[in-house]
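[1] Build me a model from this:
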Amino acid sequence: MKKKKESCDTFMYEYEVDSRSPLMHLFWCDPIAKKNFMQFGDIVSFDTTYSTNRYSMIFAPFTGRDNHGRAFVKCMGLSPKLIITDQDLGMKVVVENVLVDTRHRWCMWHIMAKVAEKVPKSLLGNSVFKKDLNSCVWSELIEPTEFEDKWNTVMETYELEDADWFVSMFESREFWVPAYFRDFPNSSLIKTTSVSESQNRFFKRYTQSRANLVMFLMNFNNAVDAQRNKSAKLDYMDANTTAKMRTEWSVEKHASTIFTDYAFKEIQEQILEAYNHCSLISISNESSPEHYKDRSCMLPRLSCIEEQKLIPENLIGGRWLKSPLVKAVHAVQFEDVATHGYVDDKKKAQAILLGEMLELYQAVSVNIDQMHELTSIVREAR
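    Modelled structure (predicted):
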């Protein structure tokens, strides 16, 4: 750590030892992690349940999602806008006292995973109950009062009004139900499957259960390198491939030039749905004036999408933009690249080839023998 600091001033680390000198705590953060936090640190997940080393020391990463929807790792002292943890009451006190400007929310994945343990056996295989509870809890489109009405209806219907766990979860609803976070930008991020759980599974691919500290740090660096290589590959693919359009609307073309492929595919589905609705209305208008008249109330909402040439600036935000645009939004230095242009077959082939090479590198980078073998193969091919 000291040598890293000497060669890179923006690298930081701190550690503590007890009275007999054994290491108690170690905290570190590199420059790339700081940039990640600057761009995507509005929502982070913090989990302290991952422990795989011979000293039984807990590894507790701060984890977020990048503009490709993938988890990234960072450890730093800056305050996020929102932090997600499990239901540990100690964490609740710490967040309130230390991260005073940060909103705290509990991980929905952890909470909902406990439902099967808390309901009577008669409800375990009841798909209707599961559907009713999920539609009540997971929706970010309903207001808090509507959630409370739906929750009470579910509790009464399935006779859970006096179940202690459900009572306590309702009392703590403002810490985990999306309806109470509707005012928070990108709130959809915080109701997905646990970011920390996903990240823990990822680290297990690179770590050994009885590793010492040096081995763990080497494995950690390999894991982070693999993530960053994957992100670099996705950035390259975004910059050098052209998405296939599914409508004739200019707004779809504009979306493809500014959003990452991950985000664009989600947006494209919504545009296609609106496009198909407009087509149906047009057919109805030609064949049945009365039917058209009955549905004319839909036209303003749909026609505004059709007439819209560009995505309105107030709907773009910064998280889901292509990486150069995200960096520009957050004032991070970057090289200018075109956000839209024709890509010929040769460029597409180049992008695919580079992507395959990056994946190969990522696959063998944790094993020196495999790296030597791949190097020999590449030299022979060249």
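[2] Going by C-alpha atoms from here, please, whenever you check contacts or count neighbours.
    Noted.
[3] So the closest residue to Leu99 other than its chain neighbours: helix, strand or coil?
    Counting by C-alpha to C-alpha, 6 or more residues apart in numbering, Leu99 lies nearest to Ser79, which is 6.3 Å off, once chain neighbours are set aside. Secondary structure, DSSP: H, G, I helix; E, B strand; the rest coil: Ser79 is coil.
[4] shouldn't Thr85 be in contact with Ser45?
    Yes - counting by C-alpha atoms under 8 Å, Thr85 does reach Ser45; the two are 6.1 Å apart.
[5] what helices or strands is the host helix or strand of Gly64 leaning on?
    Taking DSSP states H and E as the criterion, Gly64 maps to strand 62-65. With contacts taken as 3 or more C-alpha pairs under 8 Å, 6 or more residues apart in numbering; DSSP states H and E, strand 62-65 sits against strand 43-46, strand 71-74, helix 195-204.
[6] what helices or strands is the first one leaning on?
    Right, strand 43-46. Here strand 43-46 touches strand 62-65, strand 82-85, helix 195-204, going by 3+ C-alpha pairs under 8 Å, 6+ apart.
[7] Buried ones in the helix or strand following the longest one, by neighbour count?
    What that stands for is helix 195-204. Using DSSP H and E, the helix or strand that follows helix 195-204 in sequence is helix 213-240. Within helix 213-240, the residues that count as buried by 16 or more other C-alpha atoms under 10 Å are 216, 219, 222-224, 226-231, 233-240.
[8] Could you also give me the structure for this next sequence, so I can compare it with the first?
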Amino acid sequence: MMSNSKEIYESITTKTIVAEINLSCNDEQIDSISLTSEDLQNTIRIEAESSNSTNESYCSNIIEESEYKPDVPTEFVPVVNSVFKSLNLAVKMYNDYAEMSDYKVKKFFELHNHPLESIEERPYTKKARKMSYFEKEFVVHASKAKMGPTMAHKIRAVLKGGYEYVRVKVTDYKNLRRGVNIILCYKDAQIMINKMNDRRDHYPNYSFEFLRDGDMLAVMFWADEREKAFYAEFREVISFDVTFRTNKYKMVFVLFTTVDHHKKSVTVGAGLLSRETTESYEWLINAFLSAHKGKAPKVILTDQDPTIKQAVESVLPNSRHRLCMWHIMRKLQANVTDDLLKNKDFKKRFNKLVWNMHIKPDEFEKKWELIINEFNLEDKRWFNDMFELHDKWIHAYFSDTRMSALMKTTSRSESMNSFFNTYSQFGNLLLHFMMNYDTSIQKQRNTQKELDHLTKKAIYKFISPRPIEKTCCKSLYKYIVL
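    The predicted structure is shown next:
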């Protein structure tokens, strides 16, 4: 062992290069061979480490000697990823380099050699799998559309023309996403707050507020300039609904929704809550009002959640609180007998009464009482409770409010939640959630621009030849495209 160590010492101190080239190869030509100076350096390191069992400190001191750069012509200096036409040319080049720089190739260790790679094999090497900036950017952009690493890799392969042209493996895509999550997860909330504060500072008329609970993010609200413009025009009726499973922290996603001039649902604000408490909802609604200059909606539509009910009554005393008709009617089957539920006459009359868009309040009350008496429902608590709340969910009591007929249920908010869920998923970091939210909003507004364009290009059919009809049509269009 001592003799081996002495040989290594002599070879290094005399600037010996231990070349990992199989000198016994024949002169057969191959497409290309890649040799790097790193291979030579690794060989020296391996040889030094192999002798550490006898003289570790002695050899480690040798490795730490100052770097020596031979003074040789540039064309003879080994370059990383050099390509040679044949193995013999590679051997000749390194021998010439050793001779010109006063090195001596004294010994070759075939055990440490490795097979050389042809040009067809190079895409499968570890170095070829190194992800470029654009590759990483593609994975990040794919996640905005709720595409995981596996799907992103499939799409990349299709775009490139086949898997053989995608050198990076799907495992590398997964490792990148996992690595990003590991880096971000410990400061996810703070990064999110910094991002939103930056938007508030640089975007025109952007609102963002948040509340801490110790060192935890308790609740946050945001609304941009476009959402505020929608609210200013269509604030008569606002739907308020929550959804779950949008992020890894189980924070509740809250959407404020209204109906625009195309009868499409649009977002006028959004928030996240860590806990569904009355205090959290009160803070969120106050933040909503603050963003919209204190202008409360005429009607706010929610489900029968008691915490939301208390918050709405506390913060919006002058707004009429309407309950979702669909949620109420869904409970009908649980509060009647099976025989009555199968009674077609009862179901037809009851549904016609409740969903009637043109009935007056006094007429509704008379017909309700008639149905209750006819089907012996006087002692049913649910029917009595719903009648006490009739002015909070029957349309007859909201017919004086513009757009109330378009928003009788929270289905628009629930539809919007479903729309956002197509871009978001459970397990998202807050930063990823916001990226998905931005993508959803972009699609929503692009749809609106398309509808504006179709409206502008539409050909109107006039009933009469009078000029006033054409003038009114133009005025109406100006209002529609606000």
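[9] Mind checking the TM-score on these two?
    Once superposed, the chains reach a TM-score of 0.64 (TM-score structural alignment, normalised by the length of structure 1), with 264 aligned residues with a C-alpha RMSD of 2.5 Å.
[10] how about Arg445 of structure 2, what's its partner in structure 1?
    Per TM-score structural alignment, the equivalent position to Arg445 of structure 2 in structure 1 is Arg228.
[11] so where do the strands sit in structure 2?
    Using DSSP state E, the strands of structure 2 run over 33-35, 82-84, 207-213, 216-223, 237-243, 252-259, 265-273, 299-302, 320-323.
[12] what's the second one aligned against in structure 1?
    Just to be clear, that refers to strand 82-84 of structure 2. So strand 82-84 of structure 2 sits over no part of structure 1, by TM-score structural alignment.
[13] now do the first one
    The counterpart of strand 33-35 of structure 2 in structure 1, using TM-score structural alignment, is absent.
[14] In that strand, which residues are buried?
    Ile33, Ser34, Leu35.
[15] can you redo those residues as JSON lines with distance to His321 of structure 2?
    Listed next are the buried residues of strand 33-35 of structure 2 as JSON lines, based on distance: C-alpha to C-alpha, whole Å:
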{"residue": "Ile33", "distance to His321 of structure 2": "77"}
{"residue": "Ser34", "distance to His321 of structure 2": "74"}
{"residue": "Leu35", "distance to His321 of structure 2": "76"}
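[16] Which one of the residues you listed is nearest to Ser57 of structure 2?
    Leu35 (30.8 Å; C-alpha to C-alpha).
[17] correct me, but the closest one touches Leu89?
    No - Leu35 of structure 2 is not in contact with Leu89 according to C-alpha under 8 Å; the separation is 11.2 Å.
[18] Using CSV, please lay out the helices and strands packed on strand 43-46 of structure 1 together with mean neighbour count and distance to Asp164 of structure 1.
    Supplementary listing: these in CSV, determined by neighbours: other C-alpha atoms under 10 Å; distance: least, C-alpha to C-alpha, whole Å:
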stretch, mean neighbour count, distance to Asp164 of structure 1
strand 62-65, 23, 32
strand 82-85, 22, 22
helix 195-204, 17, 26
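[19] Mind checking those for the one nearest to Leu299 of structure 1?
    Leu299 of structure 1 lies closest, by C-alpha to C-alpha, to one member of these: strand 62-65, at 36.6 Å.
[20] what's the offset of that closest one from the middle of its chain?
    Here strand 62-65 of structure 1 is found 8 Å from its chain centre; the criterion is C-alpha atoms, centre = their mean, to the nearest Å.
[21] equivalent range in structure 2 for that strand?
    Counting by TM-score structural alignment, strand 62-65 of structure 1 falls onto residues 256-259 of structure 2.
[22] go on, stretch 22-33 of structure 1?
    Aligned by TM-score structural alignment, stretch 22-33 of structure 1 corresponds to residues 216-227 of structure 2.
[23] Which positions in the matching stretch come out as buried?
    Across stretch 216-227 of structure 2, burial judged by 16+ other C-alpha under 10 Å covers Leu217, Ala218, Val219, Met220, Phe221, Trp222, Ala223, Asp224, Arg226, Glu227.
[24] Just confirm the fifth one contacts Gly269, I think it does.
    Yes - between Phe221 of structure 2 and Gly269 there is a contact under C-alpha under 8 Å: 7.4 Å.
[25] Work out which residue lies at the spatial centre of structure 1.
    Arg65 (3.5 Å; C-alpha atoms, centre = their mean).
[26] if I look at it, how far off is Val100 of structure 1?
    23 Å (C-alpha to C-alpha, to the nearest Å).
[27] Repeat that for Asp88 of structure 1.
    For Asp88 of structure 1 relative to Val100 of structure 1 (C-alpha to C-alpha), the value is 18 Å.
[28] Number of residues surrounding the nearest residue to Val224 of structure 1 once chain neighbours are set aside?
    Leaving out its chain neighbours, the residue that sits closest to Val224 of structure 1 by C-alpha to C-alpha, 6+ apart is Val73, at 7.2 Å. Val73 of structure 1 is flanked by 24 other residues according to other C-alpha atoms under 10 Å.
[29] Help me confirm that Val73 of structure 1 comes into contact with Asp66.
    No - contact criterion C-alpha under 8 Å: Val73 of structure 1 and Asp66 do not qualify, at 9.9 Å.
[30] What lines up with Ala274 of structure 1 in structure 2?
    Match for Ala274 of structure 1 (TM-score structural alignment): no aligned residue.
[31] Ala274 of structure 1: what's it in contact with?
    By C-alpha atoms under 8 Å, 6 or more residues apart in numbering, the contact set of Ala274 of structure 1 is Leu302, Ile305.
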